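predicted model, plus sequence, below.
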Amino acid sequence: MAEAFKFELVSPERLLLSAQVSEVVIPGTEGYMTVLAHHAPLMATVKPGVVSVTTADGKPDNYVVFGGFVDITPDGCTLLAESAVHVTDIKADELQRRIQDAREDFEDATTREAKARAEDLLGQLMTLQEAIKTA
C-alpha cells in the first residue's frame, strides 16, 4: 500500500477535506498531475476539473474545482480552490450557467487575449461537464 500524506482541499467558503491520503490527481493548467507522498515541492495553478482523491484506507472520492492554486511539499498537499464542491453536490444548472457565462464572455471579448482566455475557460468547463457525467 502507498504511503499516506496530508491533503487539504480549501474553498473560500470552507475546508472541504483534510485527510490522510495515498494519492491525489489534480487538474493543473499544464495537465493533470498525480501527487504521492514525498512529492517534490511545487506550486501550480489549477483549472476547472475533477480532483480525484484516494484516502489512506484505499477509498476513492471526487471533488469538482473551478480553478485555484495547489501547494505541494514532501509532507503534504494543499489545494486552494476558487470554488469547490463534492462531485455529488454539483448542480447541473449551476455548471450550465457557468458555461453560458463563458460563452457570453467569449462573444463579448474585444481583444485576442480576452477571447483566448474565454475560449480556454469554456473548453475547460465543457470538459468538466463531460467528466462529471462519467464520474
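Ah, there it is.

when you work out contacts or count neighbours from here on, use the C-alpha atoms and nothing else.
Noted.

ok, Thr54 touching Asp61?
Yes: the pair Thr54 and Asp61 passes the contact test of CA atoms under 8 Å, sitting 6.3 Å apart.

so what's Arg57 up against?
No, residue 57 isn't Arg; it's Asp. Applying CA atoms under 8 Å, 6 or more residues apart in numbering to Asp57 gives the contacts Val21.

figure out how far the longest helix seen in the chain is from the centre of its chain.
Identified as the longest helix of the chain according to DSSP state H is helix 112-134. Centroid separation between helix 112-134 and its chain, computed with CA atoms, centre = their mean, to the nearest Å, is 13 Å.

repeat that for stretch 108-128.
Its chain's C-alpha centre and that of stretch 108-128 lie 18 Å apart, by CA atoms, centre = their mean.

try this one side by side with the last:
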Amino acid sequence: MTTTIRCDIVSAEAEIFHGEATLIVATGEMGELGIAPRHAPLITRLKPGKVVITQANGEKLDFAISGGLLEVQPQVVTILADTAVRADEIDEAAVKKAKEEAERVLAGRGEAMEIAEAQQKLAEVTAQLQALERLRKNLKH
C-alpha cells in the first residue's frame, strides 16, 4: 500500500485541488521543494511557478501559481496561492498576450509601480506557459 498525504491547493477565488498525493513539488523561495508523506512540519513562501502533484496511481497533475504559502502538517499539505490554475485549463492565447504586454511595459520602462506589476505578471504567465509545456510533454509520452 502506498503512503499518501492529503494536499489542498486554494486561492482567493476557489479551492483548486483536494486529494491524496505521494509527492508534491513546488518552487519555494530557496528553490524547489519535494514534500512526501511524513515530511517534517514546514511553512515557506512560494515563488510564482509550478506545483506538481503525484497521485497514488502515479498520475501527475500540474498547476501554475502566482506565489503564496506552503504549509506542511503531519496529515496535510496546504498551498495558499495568490492565484492558481490547472495546466490543462490554461488559455495559451490569453497568457501569451499578457506576457507580451508585460514585456512591452518592461521594455518601455514606465512608472515604478507599472514595472513592479509587469514583473509580477511576467512571472505569473511564464509559470503558466511552463506548466502548459510540461502538460504537452506528458501527453506525448
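Perfect, thanks for sending it. A quick note: this is a predicted structure, and the numbers were derived from the prediction, not measured.

on that earlier part again, for the longest helix of the first structure, buried residues please.
Residues 115, 118-119, 121-126, 128-129, 132 are the ones in helix 112-134 of the first structure that count as buried (16 or more other CA atoms under 10 Å).

contact partners of it?
By CA under 8 Å, 6+ apart, the residues outside helix 112-134 of the first structure that reach it are 47-50, 87, 95, 98-99, 102-103, 105-107, 109.

got it, and stretch 86-104 of the second structure?
16, 61-64, 118-119, 121-122, 125-126, 128-129, 131-132, 135.

swap in 10 Å and give it another go.
The contact list for stretch 86-104 of the second structure (CA atoms under 10 Å, 6 or more residues apart in numbering) reads 16-17, 50-52, 61-65, 106-110, 114-136.

before we move on, what about stretch 70-82 of the first structure?
The set of residues external to stretch 70-82 of the first structure that reach it, using CA under 10 Å, 6+ apart, is 4-13, 15, 17-18, 20-21, 24, 26-28, 35-48, 51, 64-69.

from these, list the buried ones, please.
With burial judged by 16+ other CA under 10 Å, the buried subset of the contacts of stretch 70-82 of the first structure is 4-11, 17, 20-21, 24, 26-28, 35-37, 45-48, 51, 64-69.

about what we covered before: okay, and which of the contacts of stretch 70-82 of the first structure map to helices?
Going by DSSP H, the helices hold none of the contacts of stretch 70-82 of the first structure.

let me see the ranges of the strands in the second structure.
5-11, 15-21, 23-28, 31-35, 42-54, 60-65, 68-72, 76-81, 84-86 (DSSP state E).

these: which one's closest to Lys140 of the second structure?
Evaluated over these, closeness to Lys140 of the second structure peaks at strand 60-65, with 13.9 Å, by CA to CA.

tell me what that closest one is packed against?
Strand 60-65 of the second structure is packed against strand 5-11, strand 15-21, strand 23-28, strand 42-54, strand 76-81, strand 84-86, helix 112-140, with contacts defined by 3 or more CA pairs under 10 Å, 6 or more residues apart in numbering; DSSP states H and E.
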